[in-house]
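Participant: sequence and computational prediction follow.
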Amino acid sequence: MGIDLHRIVSYTLAPRRGIKPIINEAHTVKTLILLYTKGPLGRQALSKILGVGESSVRTLIRRLKELGLVDVSKAGGAYLTNTGEAIVKRLLEKIVPPKVIDISDLNYLKLSRKAAKRLL
């Protein structure tokens, strides 16, 4: 595949006619993942989830469409193309899911330092 995440993000965030979009890298990635996991979404729904205005979502969707990653249905909203799905699948394979970390052993070390300071 000739298109990578860096190129996608750079393209969607590039200023045009001197106006820099309000969206950031996270908005681009989150939009792609949302469309992959939830299916077609309208501008209003994406705007609410991303916390940006509908005009910013319109710009983001238009640019993703220009890259061939997204298409738009008047009835259902924006959805991923086959190329878009393939890129998101590849991205999700690289993302490590969050895990719970047990730091209870470190509490002992903290208590030991406090005890050592009292002894000095």
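Facilitator: Perfect, thanks for sending it. Everything quoted here is computed from the prediction, not taken from an experiment.

Participant: can we go C-alpha only for contacts and neighbour counts from here?
Facilitator: Noted.

Participant: those helices in the chain, which residues are they?
Facilitator: 5-13, 25-38, 43-50, 54-66, 82-94, 104-119 (DSSP state H).

Participant: determine which stretch of the ones you listed is the most buried.
Facilitator: Of all the helices of the chain, helix 54-66 has the most neighbours on average by mean count of other Cα atoms under 10 Å, namely a mean of 19.

Participant: elements contacting that helix?
Facilitator: With contacts taken as 3 or more Cα pairs under 8 Å, 6 or more residues apart in numbering; DSSP states H and E, helix 54-66 sits against helix 5-13, helix 43-50, strand 70-73.

Participant: okay, now the one to match up with it:
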Amino acid sequence: MQPQTLQIATWLLYINGFFAFANFVDSRMELGYIRRFFTFGPVYGLAVIAAHVLGGLLMANERKIGYNIAVVASFTPFVSNLIVYRSLIGVSFLSAIFDIALIALLLHTQSRSHQKVWFR
């Protein structure tokens, strides 16, 4: 059984993956804007969605690669905000709080020590 920090991080990854998909479909949102106006946009958007879903799925199955993908996926909202708004926070302060919480949960000492010992 995983510690509470990793369980909450897994759920946040799934939820962020769903909202990343909705964001990708809507051209008024960050991923939709990147999809529409940049040549690398569709590939980047699908990679962000896949990183959130695969990171959560593989982390739930106790795979080290899933933890690494999840850490990378947790930083993608900030990269998207930098591309679109030239700012780390973007326009939604509440969304930024959840993004920071996901990073904190994944990089917490309890999460890191558990994945080092128990993940394959």
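Facilitator: Arrived safely, thanks for sending. Keep in mind the model is a prediction, meaning the values are calculated, not measured.

Participant: TM-score of the superposed pair?
Facilitator: In this superposition the chains share a TM-score of 0.32, using TM-score structural alignment, normalised by the length of structure 1; 62 aligned residues with a Cα RMSD of 4.2 Å.

Participant: show me where structure 2 has its helices.
Facilitator: With DSSP H, the ranges of helices along structure 2 come out as 4-25, 30-37, 41-60, 64-85, 93-107, 109-118.

Participant: ok, residues contacting the fifth one?
Facilitator: Same thing as helix 93-107 of structure 2. Residues from elsewhere that reach helix 93-107 of structure 2, judged by Cα atoms under 8 Å, 6 or more residues apart in numbering: 5-6, 8-9, 12-13, 70-71, 74-75, 77, 89-90, 111-112.

Participant: tell me the one of these nearest Leu31 of structure 2?
Facilitator: For the contacts of helix 93-107 of structure 2, the residue nearest Leu31 of structure 2 by Cα to Cα is Pro77; the value is 9.1 Å.

Participant: that closest one: what's it in contact with?
Facilitator: When contacts are counted by Cα under 8 Å, 6+ apart, Pro77 of structure 2 touches Asp99.

Participant: quick revisit: can I get the helices and strands packed on helix 54-66 of structure 1 in TSV with distance to Leu109 of structure 1?
Facilitator: Shown next, in TSV, are the helices and strands packed on helix 54-66 of structure 1 (distance: least, Cα to Cα, whole Å):
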stretch	distance to Leu109 of structure 1
helix 5-13	42
helix 43-50	41
strand 70-73	52
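
Participant: can you flag the buried ones in the contacts of helix 93-107 of structure 2?
Facilitator: Neighbour-count burial (16 or more other Cα atoms under 10 Å) applied to those gives 5-6, 9, 12-13, 70-71, 74, 77, 89-90, 111.

Participant: and the furthest pair within these?
Facilitator: Within these, Gly90 and Ser111 form the most distant pair, 27.6 Å apart (Cα to Cα).

Participant: tell me if I'm right that Gly85 of structure 1 and Ile33 touch.
Facilitator: Actually, residue 85 of structure 1 is Glu. It isn't Gly. No - with contact defined as Cα atoms under 8 Å, Glu85 of structure 1 does not reach Ile33; the gap is 9.1 Å.
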